[in-house]
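Asks: The sequence isn't on hand, but the structure is:
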């Protein structure tokens, strides 16, 4: 059976162009979706996947109507292959039921892997360059303006030695763990007794 799948990204767009092309191609049933390609939740696609049987061919107007990304598209195609389901893209002239179509998709898969390797290589080179310049990867330990104010209050209250850490944390509106973080960032030595008991 030739099964059609049509999708547009927004409710303002219409499916007529895709539906006409899929109908002309001979699709016996067409699943219609109005959903952004970014969204993982596509109920009509899920319905189609549940109904596909061995020997069916999924027909789409264009490859980007099916996959959210190249990786997502290749994963779907791999699923089709396991279930012995073909894929035909009308405007891309790709048909995985033919040797030529399978070759083109294999080239796409190779390009995707090549792109991933390049990204990994660039990331590794960037981290190495940063390390040479004395910087390390990861989240910065700097504080926001609001956190800076609270850390100064924390230091002031702590050095006054009138309140225990629980009371200081409650006064400035942070957890005890965050309070200790602020004190460490401001270079304030924490007494062993107070850190254990929360009291002066």
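Replies: Everything's here; your move. All of these numbers come straight from a predicted model, not from anything done at the bench.
Asks: From now on I want contacts and neighbour counts done on CA atoms only, so please keep to that.
Replies: Will do.
Asks: Could you verify that residue 129 is part of a helix?
Replies: Yes: under DSSP: H, G, I helix; E, B strand; the rest coil, residue 129 falls within a helix.
Asks: any chance you could map the strands in this structure?
Replies: For the chain, strands defined by DSSP state E occupy the ranges 2-8, 29-34, 57-60, 86-89, 94-95.
Asks: Deepest in the core, which of those is it.
Replies: strand 57-60 (a mean of 26; mean count of other Cα atoms under 10 Å).
Asks: related to what we said a few turns ago, out of the strands of the chain, the one nearest residue 180 is which?
Replies: Nearest to residue 180 among the strands of the chain is strand 29-34 (50.5 Å), distances taken as Cα to Cα.
Asks: Can you pull out the residues in contact with that closest one?
Replies: Contacts with strand 29-34, where a contact means Cα atoms under 8 Å, 6 or more residues apart in numbering, come from 2-11, 15, 19, 22, 42-45, 48.
Asks: alright, now check it against this:
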């Protein structure tokens, strides 16, 4: 019986439609019979479609992704995913790297690449923090304007008028947590 190829595609935002379309095209060209896709950041560590894909795959299947960063953001994440696949008897294929974990060389390369990717990400975050610190020191960085707190007077007035938290949240288009934070700060 031939290996069943299961694809997984992810972009960080819904604005990246072209990126998702390209991944879907590449996964289909690779022969994937089923593809799980989502458009959300992996930083939140909640990737429901990836979880569904990991539950769906069966022994002998191959999980296919176009690039390593579409699957994992850290070596720990990568190790956890590959371990879950290994327990189920599922291999991993990364198209852009021509990497297949069914070979010893593929397993070694996956671990090396995961380490390098995590190192690059940490360097990028460090540069970003340094840039923000410099901009703050130069008085050029103020941070994001607090949107909900600017509506504190309206929240308090609506609550005093007997409106529910849900009503306030819907009317002012702010989060439930923001409503409670404003009410708590006013108490």
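Replies: Ah, there it is. These numbers were taken from a predicted model, which means no experiment stands behind them.
Asks: Setting aside sequence neighbours, what's the nearest residue to the residue minimising distance to the centre of structure 1?
Replies: For structure 1, the residue sitting closest to the mean C-alpha position, by Cα atoms, centre = their mean, is residue 38 at 9.4 Å. Spatial nearest neighbour of residue 38 of structure 1, chain neighbours left out: residue 68 (5.9 Å); criterion: Cα to Cα, 6 or more residues apart in numbering.
Asks: Return the residues in contact with that neighbour.
Replies: 37, 38, 39, 40.
Asks: That one -> structure 2?
Replies: Matched by TM-score structural alignment, residue 68 of structure 1 corresponds to residue 73 in structure 2.
Asks: do you know how far that match is from residue 90 of structure 2?
Replies: 20 Å (Cα to Cα, to the nearest Å).
Asks: My guess is residue 64 of structure 2 contacts residue 90. True?
Replies: No: assessed by Cα atoms under 8 Å, residue 64 of structure 2 is found out of contact with residue 90, at 10.5 Å.
Asks: Count the neighbours of residue 62 of structure 1 for me.
Replies: 19 (other Cα atoms under 10 Å).
Asks: Could you report the distance from the residue nearest to residue 38 of structure 1 to residue 43 of structure 1?
Replies: Taken as Cα to Cα, the span from residue 68 of structure 1 to residue 43 of structure 1 is 14 Å.
Asks: again with residue 99 of structure 1
Replies: Applying Cα to Cα to residue 99 of structure 1 and residue 43 of structure 1 gives a distance of 31 Å.
Asks: Looking at those two, which one has more neighbours?
Replies: residue 43 (14 against 9).
Asks: In contact with the more buried one: list those residues for me.
Replies: By Cα under 8 Å, 6+ apart, the neighbours of residue 43 of structure 1 are residue 33.
Asks: Tell me the counterpart of it in structure 2.
Replies: So, by TM-score structural alignment, residue 43 of structure 1 is matched to residue 48.
Asks: Now the strands of structure 1 in TSV, please, with extra columns for distance to residue 155 of structure 1.
Replies: Shown next, in TSV, are the strands of structure 1 (distance: least, Cα to Cα, whole Å):
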stretch	distance to residue 155 of structure 1
strand 2-8	57
strand 29-34	55
strand 57-60	64
strand 86-89	65
strand 94-95	67
